[in-house]
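Novice: here is a sequence together with a model predicted from it:
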Amino acid sequence: MQLYPLKLLPAKTNFNFMHFKKISYTVSIILSVLCLISITLYKFNFGIDFAGGISIEVRSTQTPNLTQMREILGELNIGEVMIQHFGSEHDLSIRVGSNSEENLLHNINLIKTALNTKLPYKFDYRKVDFVGPQIGAQLIQSGLIALTLSFIAIMIYIWIRFEWYFGMGVLIALVHDAILALGFMSITRLDFNLSTIAAILTIIGYSVNDSVVIYDRIRENLRKFAQKPIDQTINISINETLSRTILTVLTTLLAALALVIFGGEAIHSFSILIFFGIIAGTYSSIFISAPILTIFARQTKYRINKKN
């Protein structure tokens, strides 16, 4: 029995992606500006990793009354207390922000004592973490260094593998994706923690991989169709890699969706940001990094459509 490869699209597609480049530029600029405004005005909802404080995961023998728990812990005057379910109704995440490294251990003991003595059910303390604000500041600095080094490494790779204007296209797409990811975290108020840095690095890597596949085909077709306008060549290249792009994004989104649904509270922000970032990265590779080559490639030997 002969097996045939999976095809979601016809063998040859002819969608005119370049026709929408001005619209995609406008949409991306507007979204980027909104994200930058949100980051500037509202900043981020820093988690315990960066802001400092206490994080406790507990499992109760009965379904707890969250309102009563908030009132009991609020009377301790140890800082802002956040309590929410994760996983099941018996699993709770208790988080207390703190601007001081003093009394962290003392506050943990206060929380345990209050829960054990003032509530009619028992708790199993499955995880207890605390981070001082000084360590949080160091983690922020380390995260920024990691992001900067990743950008530099990617640009060196693209510079070696492709012509200079491909590097400019990737750089703009990566900045675009990073701004949207950070803006998404600011707008949604999801916890900004160490896993968020990992998610942003993953999004950047995914976006680069997607762009490189399209760039390889564009470079081949620039040599193959040397007399065609570059916008037409780019359009052909995007269509030729479209089936691969759709299969990749669908399978990756399914994996990310599984993390969102079953990953639990510990990677909640990471999972949602990855899901959003995959969509943003796919969009930028098709509608940003590829079409924008028509601007930078005017300095090259390839024939350009002067009407653009």
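Specialist: On my side now, so go ahead.
Novice: okay, CA-based contacts and neighbour counts for the rest of this
Specialist: Noted.
Novice: could you pull out the helices for the protein?
Specialist: Counting by DSSP state H, the chain has helices at residues 21-42, 48-51, 66-74, 104-118, 133-161, 164-188, 194-224, 230-240, 242-262, 268-284, 293-296.
Novice: turn those helices into a markdown table, including mean neighbour count and distance to residue 85.
Specialist: A markdown table is the format used below for these (neighbours: other C-alpha atoms under 10 Å; distance: least, C-alpha to C-alpha, whole Å):
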| stretch | mean neighbour count | distance to residue 85 |
| --- | --- | --- |
| helix 21-42 | 15 | 26 |
| helix 48-51 | 23 | 17 |
| helix 66-74 | 15 | 9 |
| helix 104-118 | 14 | 16 |
| helix 133-161 | 15 | 25 |
| helix 164-188 | 21 | 18 |
| helix 194-224 | 19 | 20 |
| helix 230-240 | 22 | 44 |
| helix 242-262 | 16 | 13 |
| helix 268-284 | 22 | 12 |
| helix 293-296 | 17 | 48 |
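Novice: nearest to residue 91, of those helices?
Specialist: helix 66-74 (11.4 Å; C-alpha to C-alpha).
Novice: can you redo the helices of the chain as JSON lines with distance to residue 60?
Specialist: As requested, the helices of the chain are exported to JSON lines (distance: least, C-alpha to C-alpha, whole Å):
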{"stretch": "helix 21-42", "distance to residue 60": "35"}
{"stretch": "helix 48-51", "distance to residue 60": "23"}
{"stretch": "helix 66-74", "distance to residue 60": "12"}
{"stretch": "helix 104-118", "distance to residue 60": "10"}
{"stretch": "helix 133-161", "distance to residue 60": "30"}
{"stretch": "helix 164-188", "distance to residue 60": "29"}
{"stretch": "helix 194-224", "distance to residue 60": "27"}
{"stretch": "helix 230-240", "distance to residue 60": "53"}
{"stretch": "helix 242-262", "distance to residue 60": "20"}
{"stretch": "helix 268-284", "distance to residue 60": "21"}
{"stretch": "helix 293-296", "distance to residue 60": "57"}
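Novice: check it against this one:
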Amino acid sequence: MAWRLRLAPEKTNIDFFKIQWLTFGGSMALMVAAFVFWGMYGLNFGIDFKGGTTIRTESTQAVDVGAYRKALDGLAIGDVVITEVFDPTFRADQHVAQVRVSSADAEQAVGEEAVGAVQAALTALDPAIKFPSVETVGPKVSGELVKTSVLAVATTSILIMLYIWMRFEWQFALGAVLALLHDVFITVGIFALFQIKFDLTIIAALLTILGYSINDTVVVFDRLRENLIKYKTMPLKEVMNLSVNETLSRTLMTSLTTLIAVGAMLVFGGDVIRGFSFAIFIGVVLGTYSSVYVAKNIVLMIGLDRSDKPKNGRPSDHEFANIDA
């Protein structure tokens, strides 16, 4: 018989409600703390949200990001993000980078003097360097990006809630979305607490977290719906425990394999994607936790109507339950 790795026994009987005052209560406390950190420290916005200038460089010499950053140290400029650009159409001796510079004053755009100082410092390092393009994003455009990012997260949450409502019941939809917001708010709170750079890549990470977390929650809810039909007289809390236990092995395996991939990105991905990888890593952990301890607790508190109500001429727990989606 082939040996198979199991992260959990084939059958478990864990009472996930036994210490709900600690698990669910702790989650609520963390959300409150996240808002407090957000209010006290604010977010350390990157160039995308503060405004800045992108200077494209081109040289016959290889790009040394560390040397570029060292050459720009001490200049009267704000944050600097240096990214080497790769393209299969580039010549063998064509080395391109993007130097993104934010203004030292968040209310002002990067001035020509600051751009000139950056170009002079890089030219002193590499006399062969050229500057094909210089693009500036002002604070007004950055403010619009902030609003658009918030709108993207809010719209995604609403659409997910509508889908879950159609697929299950409104109680499931509310529980799922509140669990998603739990994951997002705590992640943002961690970024505020440690003042980690917050830019558009983090927004992409938050949207990815929403997708990952709802996938895990839907698996639990789908099993819960099947068991609600199967065990009509079993108390709701026990049906929920049974459903989470039955999907526990799948939940742990999915989370572990995802964390291995994201952990590799976090360790070996470098500075450019470190913030993104960190957000995803935290989000996967929180998403797994909320699927087990948060979403179903909210549904339990709201309650479910378990009476038999045939709809559309067939016995079903929900009129949309048999949609193939």
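Specialist: Ah, there it is. Being a predicted model, the structure only gives us computed values, none of them experimental.
Novice: re earlier: for residue 84 of structure 1, find the nearest of the helices of structure 1.
Specialist: helix 66-74 (7.6 Å).
Novice: show me what the closest one is packed up against.
Specialist: Other helices and strands packing on helix 66-74 of structure 1, by 3 or more C-alpha pairs under 8 Å, 6 or more residues apart in numbering; DSSP states H and E, are strand 81-86, helix 104-118.
Novice: measure the aligned residue in structure 2 for residue 278 of structure 1 to residue 191 of structure 2 for me?
Specialist: Per TM-score structural alignment, the equivalent position to residue 278 of structure 1 in structure 2 is residue 284. Separation of residue 284 of structure 2 from residue 191 of structure 2 (C-alpha to C-alpha, to the nearest Å): 15 Å.
Novice: show me the contacts for the residue nearest to residue 111 of structure 2 when sequence neighbours are not counted.
Specialist: Nearest non-adjacent residue to residue 111 of structure 2, counting by C-alpha to C-alpha, 6 or more residues apart in numbering: residue 103, 7.9 Å away. Residue 103 of structure 2 makes contacts with 51-52, 77-79, 109-111, as judged by C-alpha atoms under 8 Å, 6 or more residues apart in numbering.
Novice: among those, which pair sits farthest apart?
Specialist: Using C-alpha to C-alpha, those span at most 14.1 Å, a distance reached by 79 and 111.
Novice: please, which helix or strand holds residue 132 of structure 2?
Specialist: Residue 132 of structure 2 belongs to strand 130-137 when elements are defined using DSSP states H and E.
Novice: for that strand, buried residues please.
Specialist: 130-131, 136-137 (16 or more other C-alpha atoms under 10 Å).
Novice: make JSON lines out of the residues you listed and add distance to residue 84 of structure 2.
Specialist: Output for the buried residues of strand 130-137 of structure 2, formatted as JSON lines (distance: C-alpha to C-alpha, whole Å):
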{"residue": "130", "distance to residue 84 of structure 2": "14"}
{"residue": "131", "distance to residue 84 of structure 2": "14"}
{"residue": "136", "distance to residue 84 of structure 2": "19"}
{"residue": "137", "distance to residue 84 of structure 2": "20"}
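Novice: tell me which two of these sit farthest apart.
Specialist: 130 and 137 (21.1 Å).
Novice: what's the matching residue for residue 264 of structure 2 over in structure 1?
Specialist: Match for residue 264 of structure 2 (TM-score structural alignment): residue 258.
Novice: what separates that match from residue 268 of structure 1, distance-wise?
Specialist: The spacing between residue 258 of structure 1 and residue 268 of structure 1, counted by C-alpha to C-alpha, is 11 Å.
Novice: and what of residue 18 of structure 1?
Specialist: On the measure of C-alpha to C-alpha, residue 18 of structure 1 and residue 268 of structure 1 end up 36 Å apart.
Novice: residue 297 of structure 1 now?
Specialist: The value you get for residue 297 of structure 1 to residue 268 of structure 1, if C-alpha to C-alpha is used, is 41 Å.
Novice: likewise for residue 260 of structure 1?
Specialist: The value you get for residue 260 of structure 1 to residue 268 of structure 1, if C-alpha to C-alpha is used, is 6 Å.
Novice: same thing with residue 253 of structure 1?
Specialist: For residue 253 of structure 1 relative to residue 268 of structure 1 (C-alpha to C-alpha), the value is 15 Å.
Novice: same question for residue 118 of structure 1.
Specialist: Distance of residue 118 of structure 1 to residue 268 of structure 1, given as C-alpha to C-alpha: 30 Å.
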